[in-house]
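Novice: I'd like to go over a predicted model; first the sequence, then the structure.
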Amino acid sequence: MSGDIVLSAGVRANLLQLQKTSDLITATQTKLATGKRVNSALDNPVNYFTAQGLQNRAGDLSNLLDSMSSAFNTIQAANNGITSITKLVQSAQALVSQAQQTSDTTVRAGLSTQFDQILSQITQLAGDSGFNGINLLDKNNSTDLTVTLNERGTSSVTIAAVDFSATGLVINNSTNNWSTTSDITAASTDLTTALTTLRSQAQAFGSNLSTVQIRQDFTKAMINTLQTGADSLTLADSNEEGANLLALQTRQQLSTTALSLASQASQAVLRLFG
């Protein structure tokens, strides 16, 4: 068309080079601004989607880490409860021992009353040993605790709730105000059995705590590995990109100069008609 502007080959070549350099500068500035050399699938499809997969898995593991932390605290709360209940049982044993050493029915009656109060405290303490709605010492009012250990849900550990109220530990209230030796002996037997049960369960909870903590530490290390791997695929080297930007800006200046020279060469033709 008669209205079209015709550029010389030199001007067109220099203009194209200037546009390419400008695009490279914009891309480099983006890398420096975001800190990443791969910001989209257009930059590097393999690295971008691989990094996305690693970051997604790290995110899934982070969610599991929160769940494991809650489970750890739940088990710890139950373990704290067992420790305190054990102390109460030992206090009850001291009362039984005192009762066995006297034949005074009045003294025995007083010790019997204290014994029943301790049993009440054992039941209340067991009911107060929950965390986040789960109480491993109050089976009647709570549920078992299942902890998922990997993002696929193929690894888990279940901690069964127990009944560690005085009734659950099979510690019977004192009968007949401990007026007979057989009543006191029965209480002593109940307490000895309860202590054995408490210690056994404390070992089980300790093992569960250790398992969950080991998996917590492993999960934290795995998250760090995944994030490091994703970063290595996408993060930019600020020093390298800074050097690239400086080189591109220099090239841009040279291209602008070349474009100017090419334009001057075209203008020289006009002087022939001057």
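Specialist: That came in fine, so what should we check first?
Novice: switch to C-alpha atoms for all contacts and neighbour counts from now on
Specialist: Noted.
Novice: ranges for the strands of the stretch 51-200 of the chain?
Specialist: 145-148, 156-159 (DSSP state E, counting those that start in this stretch).
Novice: quick one: contacts of the last one?
Specialist: Where contact means C-alpha atoms under 8 Å, 6 or more residues apart in numbering, the residues beyond strand 156-159 that reach it are 136, 144, 145, 146, 147, 148, 149, 150, 208.
Novice: Same question for the first one.
Specialist: If you take C-alpha under 8 Å, 6+ apart as the criterion, strand 145-148 is touched by 64, 67-68, 71, 134, 136, 154-161.
Novice: ok, and here's another one to check against it:
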Amino acid sequence: MSFSVNTNAGALAALQNLNKTSTSLDVTQTRINTGLKVSSVKDNAAVYSIAQTLRGNVAGLNAVNNSLDRARSVVDVALAAAEATSDLLIEMRELAVAGSDAGLDADSRTAMSEKYTQLRDQIESIVNNATFNGRNVADGTNAISAITDDNGTSTISIAASDLTLSTLSLEDSNLITYGAALPSGTPVSLAGTTIAASSDSEFRAALVNAQTDNGGNFGGETIDGSTGVTTNNVGGTPTVEFEEGLKTYLGLTGADYSSGRVDGYAYDVTFSGSTSLYLVRDGASSYLTLGNPAGGGSADSSAASEQAVTAIDAAIDSVNTTLSTLGATANRLDIQKQFAGQLSDGIEVGIGNLVDADLAKESATLQAIQTKQQLGLQALSIANQAPSTVLSLFR
């Protein structure tokens, strides 16, 4: 054994071990402080990279939840509007059925019609205000979608549901007058014959074909296929003979038919008291279109109430279909949100399995390392005392 005051091998060894212990202590303390066994890429590059990818997936699912929440809110508002509309239609139907009583006096029918009109207009107000975050599914203006995956590539689409009065064919509905305006282009079927005016030219062509099939004219009147203008055999204003000819072509007979004229241009063919086809010549443009000018009737008649019952029944069916669609969509959104939450939780657990520290284990490790550190300090102290033994050789 050699003695040297320049080199203390024991102290160097003790210092190396003490440094390793201090490094281990730093790692353990970091894990305890952060709760993570992999808190940076230096701890484990591969695991850290996987964890970061999974964290990105979780962030994407957070966006999915936000999108689903927004869509669910829009649908909730639309559902509320549809339910309110359904309730109002039921109340309107009650009034319409009551108004169909021929024994009602004019004042009572007028009062009922005023209430009916207020309920009808309230539907439009509800539908127009069924907006959430600038989106309205109930008035047909907005279709929306919600993302369902963390890439934003998969969506649930929600089609617009139009509950406006015009779509429900109740825009001019009341309990006093009947024959309210129909939208231009509405197909009307009479006696098995459909004339669909999806465009002016198609409507004119349909009339020309009807005239040809009838032997070239209707009661001596002719139709200009390029303009749709009708004239009688002396070139004057179209006469009721045109109506009679059209009635014959459509197969309408007896009480199934009534004629009327509005401003000299409109022809009213009524089938079974409810279905109407109006042929209206536009004086400004001189062509025929499919339309329905404001009809007649009076407060003494139950015809408008009877017509309203039919229209409301159709509207109730339409609203019920919308309610079913919106309800199913809301349920699907709820299911998707629940799944997205479960998926996010599952990924979070997976990340935890990769990077979370076992704090019970780390606590035991800390105690052991602290003890090793104290022992290392003692060993270094003993090793540092070794060179002083050389002095005893020179006494």
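Specialist: Yep, it's here. Quantities reported herein were computed from a predicted structural model and do not represent experimental measurements.
Novice: which of the contacts of strand 156-159 of structure 1 tops the neighbour count?
Specialist: residue 136 (31 neighbours; other C-alpha atoms under 10 Å).
Novice: Contact partners for the closest residue to that one other than its chain neighbours?
Specialist: Leaving aside its sequence neighbours, residue 136 of structure 1 sits nearest to residue 161 (C-alpha to C-alpha, 6 or more residues apart in numbering; 4.2 Å). When contacts are counted by C-alpha under 8 Å, 6+ apart, residue 161 of structure 1 touches 135, 136, 137, 138, 139, 142, 143, 144, 145.
Novice: which one among these gets closest to residue 43 of structure 1?
Specialist: residue 145 (46.0 Å; C-alpha to C-alpha).
Novice: In structure 1, point out the residues matching whatever helix or strand residue 268 of structure 2 lives in.
Specialist: Using DSSP states H and E, the element containing residue 268 of structure 2 is strand 266-271. Per TM-score structural alignment, strand 266-271 of structure 2 has no counterpart in structure 1.
Novice: re earlier: now for the contacts of strand 156-159 of structure 1, which pair is the farthest apart?
Specialist: 136 and 150 (22.7 Å).
Novice: still on that earlier bit, in structure 2, what residue corresponds to the residue nearest to residue 136 of structure 1?
Specialist: Checking TM-score structural alignment: residue 161 of structure 1 goes with residue 160.
Novice: Can you tell me the centre-most residue of structure 2?
Specialist: Note on structure 2: the residue nearest the mean C-alpha position is residue 158, at 3.5 Å, using C-alpha atoms, centre = their mean.
Novice: From residue 146 of structure 2, how far off is it?
Specialist: According to C-alpha to C-alpha, to the nearest Å, residue 158 of structure 2 and residue 146 of structure 2 sit 8 Å apart.
Novice: what do you get for residue 326 of structure 2?
Specialist: 14 Å.
Novice: now swap in residue 58 of structure 2 and tell me
Specialist: Per C-alpha to C-alpha, residue 58 of structure 2 is found 17 Å from residue 146 of structure 2.
Novice: Burial check on residue 123 of structure 2, number of neighbours?
Specialist: 22.
Novice: Just to confirm, what residue in structure 2 is aligned with residue 246 of structure 1?
Specialist: Using TM-score structural alignment, residue 246 of structure 1 lines up with residue 367 in structure 2.
Novice: element containing its match, please.
Specialist: Assigned by DSSP H and E, residue 367 of structure 2 falls in helix 359-385.
Novice: so what does that helix touch, helix or strand wise?
Specialist: helix 9-34 (3 or more C-alpha pairs under 8 Å, 6 or more residues apart in numbering; DSSP states H and E).
Novice: May I see the buried residues of the helix it packs on?
Specialist: Buried residues in helix 9-34 of structure 2, counting neighbours by 16 or more other C-alpha atoms under 10 Å, are found at 11, 14-15, 17-18, 21-22, 24-25, 27-29, 31-32.
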